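Novice: 3D, please:
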Amino acid sequence: MSESKKALSYKARRRWSLVILLVGLPLYIMAAVSVVNWFDRPSILVELMIYVGLGILWVLPFKFIFRGIGQADPDAK
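Specialist: Sure thing, here's the model as predicted:
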């Protein structure tokens, strides 16, 4: 199979990124807040570090979808 058939098209990646941001991210935020609330409230710096770490962690599996989405469609003429 060629590389273009394996990879998602620009339009598909754009649609998936929208779904991830509008549906997945709010669900992830609710899950992160719930996990932090299971424990006694840590100090503000520890809590901030947890949220920053979780904020970076959620995007790692989707990095290939978001790459290049803000640029013009490379397939458009």
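Novice: can we go C-alpha only for contacts and neighbour counts from here?
Specialist: Fine.
Novice: how close does the most centrally placed residue in the chain sit to Pro74?
Specialist: Central residue of the chain (C-alpha atoms, centre = their mean): Val59, 3.5 Å from the mean position. In this view, Val59 and Pro74 are 23 Å apart by C-alpha to C-alpha, to the nearest Å.
Novice: Not counting sequence-adjacent ones, nearest residue to Asp73?
Specialist: With C-alpha to C-alpha, 6 or more residues apart in numbering as the criterion, Asp73 has its nearest non-adjacent residue at 6.5 Å, and that residue is Tyr10.
Novice: Next, the structure of the following sequence, for comparison with the previous one:
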Amino acid sequence: MALSHKAKRRWSLAILLIGLPVWIIVSSSVMTLLGRPPILVELLVYLALGLIWALPFRNVFRGVGQPDPDHRDD
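Specialist: The predicted structure is shown next:
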């Protein structure tokens, strides 16, 4: 089932305001538990984690910044 433009905007806002901070806290906590790797390895891990969180939500974020295609100006 496809989300409406309004629903996509709401979900993307919730993901960015709630999901992203939670993801940052969890990933930094896991990295702290594993110990500090060399700086380049740590950078690569954080870059990978930064991309991984967004992949499942790419359909939600796609087109959110565009005007509503179903909105009619009469």
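Novice: Superposed, what's their TM-score?
Specialist: Scored by TM-score structural alignment, normalised by the length of structure 2, the superposition of the two chains gives a TM-score of 0.93; 72 aligned residues with a C-alpha RMSD of 0.7 Å.
Novice: Check the gap between Ile44 of structure 1 and Tyr51 of structure 1 for me.
Specialist: 10 Å.
Novice: That should have said Arg67 of structure 1, apologies.
Specialist: Distance from Arg67 of structure 1 to Tyr51 of structure 1, by C-alpha to C-alpha: 23 Å.
Novice: Which one of the two is surrounded by more residues?
Specialist: Tyr51 (16 against 13; other C-alpha atoms under 10 Å).
Novice: which secondary structure element contains the more buried one?
Specialist: Under the criterion of DSSP states H and E, Tyr51 of structure 1 resides in helix 44-57.
Novice: In structure 2, what stretch matches that helix?
Specialist: Aligned by TM-score structural alignment, helix 44-57 of structure 1 corresponds to residues 39-52 of structure 2.
Novice: Please, which helix or strand holds the counterpart of Trp23 of structure 2 in structure 1?
Specialist: Mapped onto structure 1 by TM-score structural alignment, Trp23 of structure 2 lines up with Tyr28. Using DSSP H and E, Tyr28 of structure 1 sits in helix 25-38.
Novice: what inclination does that helix have with respect to helix 44-57?
Specialist: Relative orientation of helix 25-38 of structure 1 versus helix 44-57 (axes from the mean of the first three to the mean of the last three C-alpha atoms, to 10 degrees): 150 degrees.
Novice: which residues are in contact with helix 25-38 of structure 1?
Specialist: 47, 51, 54, 58 (C-alpha atoms under 8 Å, 6 or more residues apart in numbering).
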